[in-house]
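[1] Just the structure for this:
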Amino acid sequence: MAPRISILNEAPLADSESQSSIWRKIAIAFGGSLLLALAARISVPMLPVPMTMQTYAVLLLGRC
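    Predicted coordinates for the structure are as follows:
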């Protein structure tokens, strides 16, 4: 018989700390995406090319 290859971790979550950690990571990813999307809508008029605040949002998210 060929060995079974598992792509996903089949072990169930053992405690509530692991599950809360997963929800925390999901919340951080969602919040970071929302911040990035909102920052892309803010335009700073500069000559000759306007700039968005998206650059600063990426720098801020990189620090987290």
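
[2] make it CA atoms for all contacts and neighbour counts henceforth
    Noted.

[3] other SSEs contacting the longest helix belonging to the chain?
    Longest helix of the chain, by residue count under DSSP state H: helix 16-41. Under the contact criterion of 3 or more Cα pairs under 8 Å, 6 or more residues apart in numbering; DSSP states H and E, helix 16-41 touches strand 51-52, helix 54-63.

[4] What are the buried residues along it?
    The neighbour-count check on helix 16-41 (16 or more other Cα atoms under 10 Å) flags Gly32, Leu35, Leu36, Ala39, Ala40 as buried.

[5] what's near enough to touch the nearest residue to the last one once chain neighbours are set aside?
    Nearest-residue entry for Ala40: Gln54, 4.7 Å, with adjacent residues in sequence omitted and distances by Cα to Cα, 6 or more residues apart in numbering. With contact taken as Cα atoms under 8 Å, 6 or more residues apart in numbering, Gln54 is in contact with Leu36, Ala37, Ala39, Ala40, Ile42.

[6] and this one, so I can compare the two:
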Amino acid sequence: MFKNPNVVRGLAVLIAVVVLGPTIFFLLRYLAFPNWGNTELNIGFIVWVLAVFIAERRLSKLWKSN
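    Modelled structure (predicted):
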């Protein structure tokens, strides 16, 4: 489908970050640390958004190099 295998790898990383990030966060929030407050939730959300942003930037660089 794509000529550059790095693009496929980057797309897989982006999908994994988008899907697994909230799943892991949910498991930590409700199972491991049920007493977390809003500060921890906000920090977790910011870290997830940054991870998605970084993965998207890397994917766009790979896409342009294809």
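
[7] Can you pull the TM-score for these?
    TM-score of the superposed chains, computed with TM-score structural alignment, normalised by the length of the first structure, equals 0.48; 37 aligned residues with a Cα RMSD of 2.0 Å.

[8] now the helices and strands packed on helix 16-41 of the first structure as JSON lines including distance to Ser16 of the first structure?
    Below are these laid out as JSON lines (distance: least, Cα to Cα, whole Å):
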{"stretch": "strand 51-52", "distance to Ser16 of the first structure": "40"}
{"stretch": "helix 54-63", "distance to Ser16 of the first structure": "27"}
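
[9] Select, out of those, the one closest to Ile26 of the first structure.
    Closest to Ile26 of the first structure of these is helix 54-63 (Cα to Cα; 14.5 Å).

[10] The closest one vs helix 16-41, what angle?
    Orientation check (axes from the mean of the first three to the mean of the last three Cα atoms, to 10 degrees): helix 54-63 of the first structure against helix 16-41 gives 160 degrees.

[11] tell me which residues in helix 54-63 of the first structure are buried?
    Neighbour-count burial for helix 54-63 of the first structure [16+ other Cα under 10 Å]: Gln54, Ala57.

[12] ok, and the closest non-adjacent residue to the most centrally placed residue in the second structure?
    Most central in the second structure under Cα atoms, centre = their mean is Val17, positioned 2.5 Å from the mean C-alpha point. Leaving aside its chain neighbours, Val17 of the second structure sits nearest to Val52 (6.2 Å; criterion: Cα to Cα, 6+ apart).
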